[in-house]
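A.B. asks: Pasting the sequence and the predicted coordinates here, then a few questions.
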Amino acid sequence: MVFLFAIEMKDRIHQHFIINKPFGFISQFVNNKNRKKKLLGELYEFPEGTMSIGRLDAKSEGLLLLTTDGKLSDTICSSKVEKEYYVQVDGEITQKALEDLCKGVEIGFDGKRYVTKSCLTVVLKEAPHFEERSKKIRDERHGKTTWISITINEGKFRQVRKMTAAVGFPTLRLVRVRIGAIYLQGLKPGQVVPVSELNYN
């Protein structure tokens, strides 16, 4: 019986999904803290065993991959695969702040101090054209903002938000736009696309 079960698991055809996670949703299917948060299952009828590959917090938006394949999830979450974010920060970011982000900054993580790994950070020449968020961002009448791109190979809890705050430019809006070779482009908020495989290389 155990042997037959092992064969069935080995031959199982896994399912994968690419979604544009909207603002206000958490990257899970069960709310363990009994809080009124929107769950991924409200967007689509996912098969049993589906898990998110990494997470985006409730305030963050954009590209989220889901799979029933735990090994694939571990691979994509590893430092081998880049994750790119478009980040709107409060203020007109300075060259020094950009350089500090690139070199690595000290943030708090799990009750300890942690220095982020070097990354690629650049100012976007034009503001990206995302659909208006359900909870509006303050406009520039209340001060300038800057859109930057941050590409990292790690994923500590709320890392990008903590990084921009550490250099004096808090995050106002955060959208993940790329995981490896998979891009957000063309997906509307809340849209779920089933795919036969996740071509992240």
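C.D. replies: On my side now, so go ahead.
A.B. asks: When you work out contacts or count neighbours from here on, use the C-alpha atoms and nothing else.
C.D. replies: OK.
A.B. asks: which residue ranges form the strands in this structure?
C.D. replies: For the chain, applying DSSP state E gives strands covering 16-21, 51-53, 61-67, 83-90, 106-109, 112-115, 120-123, 145-152, 171-179, 182-183, 192-195.
A.B. asks: got the contact list for the fourth one?
C.D. replies: Contacts of strand 83-90 with the rest of the structure, by C-alpha atoms under 8 Å, 6 or more residues apart in numbering, involve 143-154, 164, 169-180.
A.B. asks: another structure for you, compare them:
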Amino acid sequence: MPYRYLLFHKPYNVLCQFTDDQSTAQPRSAPPRSTLKDYISVPAVYPVGRLDYDSEGLLLLTNHGQLQHRLSNPKFQHSRTYWVQVERIPDETALQQLRQGVQIQGYCTRPATVTLLPQEPDLPPRNPPIRFRKSVPTAWLAMTLTEGRNRQVRRMTAAVGFPTLRLVRVKIAHLSLEGLQPGQWRDLTPEELDPLMYLCQLPGKPMGGRSPMPLI
């Protein structure tokens, strides 16, 4: 079977797996939870890493086990960029804390790139929308991490006093969410795949002798 490499825009409230392992534990009156199977018909591909049920954005899927293993290995420290809507407007002190690392569950996060976005990013509306309170402003952050612990972004912003309201992953290394609407997927292009193989120190077909693009 040839290797497949897919980019998927995971919508809000979709499980990052093809089956709902907890479906039998749900009350009978509860509606079934959406899974990747509702959107992707390609057989035998699996997510690289995960996005929480209540998070949105870019997901990479493949049947290339070695690539999946290496991208999940902290040794390779590939970057992941998120747009994060938070409650209230963080000051420079809070932003600097996020950049330097914060304590969550007895662990100090690695240094991160964190900036306050000047305006709300151009994203499709979330369904359902976030809770809105007239008396409490919100702000958007761009956060680039090189680790992916469970609910890490949410725990980081909460630790500095600015709870996350909406979380969208927009980049994995050089791969971008651009051009994909929620629920849409596509295959990686050769120009996208070659730098990914380079990042993971796996053999790949060179792009006409050109050096791989920077992995930012």
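C.D. replies: Perfect, I can see it now. Please read these numbers as outputs of a predicted model, since none were measured by experiment.
A.B. asks: What would you report as the TM-score here?
C.D. replies: In this superposition the chains share a TM-score of 0.87, using TM-score structural alignment, normalised by the length of the first structure; 185 aligned residues with a C-alpha RMSD of 1.5 Å.
A.B. asks: any idea which of the strands of the first structure is most buried?
C.D. replies: Mean neighbour counts were compared across those using mean count of other C-alpha atoms under 10 Å; the top stretch is strand 61-67, at a mean of 25.
A.B. asks: can you tell me the mean distance of that one from the second structure after alignment?
C.D. replies: Compared with the second structure after fitting, strand 61-67 of the first structure deviates on average by 0.4 Å (mean C-alpha distance after the TM-score superposition for the first structure).
A.B. asks: and that strand, what does it pack onto?
C.D. replies: Strand 61-67 of the first structure sits against strand 16-21, strand 51-53, strand 171-179, with contacts defined as 3 or more C-alpha pairs under 8 Å, 6 or more residues apart in numbering; DSSP states H and E.
A.B. asks: and those as TSV, adding distance to residue 93 of the first structure?
C.D. replies: Converted to TSV, these look like this (distance: least, C-alpha to C-alpha, whole Å):
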stretch	distance to residue 93 of the first structure
strand 16-21	27
strand 51-53	31
strand 171-179	11
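A.B. asks: and of those strands, who's closest to residue 40 of the first structure?
C.D. replies: Of all these, strand 16-21 sits nearest to residue 40 of the first structure, with 8.2 Å by C-alpha to C-alpha.
A.B. asks: Identify the residue nearest the geometric centre of the second structure.
C.D. replies: The structure's the second structure has its C-alpha centroid closest to residue 169; by C-alpha atoms, centre = their mean the separation is 3.5 Å.
A.B. asks: What lines up with that one in the first structure?
C.D. replies: Using TM-score structural alignment as the criterion, residue 169 of the second structure maps onto residue 176 of the first structure.
A.B. asks: Residue 194 of the first structure is nearest to which of the helices and strands packed on strand 61-67 of the first structure?
C.D. replies: Ranking those by proximity to residue 194 of the first structure (C-alpha to C-alpha) places strand 16-21 first, at 4.4 Å.
A.B. asks: Which stretch of the second structure is the closest one matched to in the alignment?
C.D. replies: Strand 16-21 of the first structure maps onto residues 5-10 of the second structure, going by TM-score structural alignment.
A.B. asks: ok, now stretch 90-105 of the first structure?
C.D. replies: Residue span in the second structure matched to stretch 90-105 of the first structure, by TM-score structural alignment: 87-102.
A.B. asks: and the matching stretch, how far out from the chain's middle?
C.D. replies: 20 Å (C-alpha atoms, centre = their mean, to the nearest Å).
A.B. asks: Quote the end-to-end distance of it.
C.D. replies: This stretch, stretch 87-102 of the second structure, spans 18 Å end to end (C-alpha to C-alpha, to the nearest Å).
A.B. asks: For that stretch, which residues meet the burial criterion?
C.D. replies: 87-90, 95-99, 102 (16 or more other C-alpha atoms under 10 Å).
A.B. asks: which ones among those residues are found in helices?
C.D. replies: 95-99 (DSSP state H).
A.B. asks: ok, so of the residues you listed, who is nearest residue 117 of the second structure?
C.D. replies: Of all those, residue 117 of the second structure sits closest to residue 95, with 11.7 Å by C-alpha to C-alpha.
A.B. asks: Against residue 2 of the second structure, how distant is that closest one?
C.D. replies: Distance of residue 95 of the second structure to residue 2 of the second structure, given as C-alpha to C-alpha: 44 Å.
A.B. asks: got it, and residue 131 of the second structure?
C.D. replies: Where residue 2 of the second structure is concerned, residue 131 of the second structure sits at a distance of 44 Å (C-alpha to C-alpha).
A.B. asks: now residue 85 of the second structure
C.D. replies: In terms of C-alpha to C-alpha, residue 85 of the second structure sits 39 Å off from residue 2 of the second structure.
A.B. asks: How about residue 8 of the second structure?
C.D. replies: Residue 8 of the second structure is 19 Å from residue 2 of the second structure, by C-alpha to C-alpha.
A.B. asks: Check residue 106 of the second structure too.
C.D. replies: Distance from residue 106 of the second structure to residue 2 of the second structure, by C-alpha to C-alpha: 43 Å.
A.B. asks: Right, I'll call it a day here.
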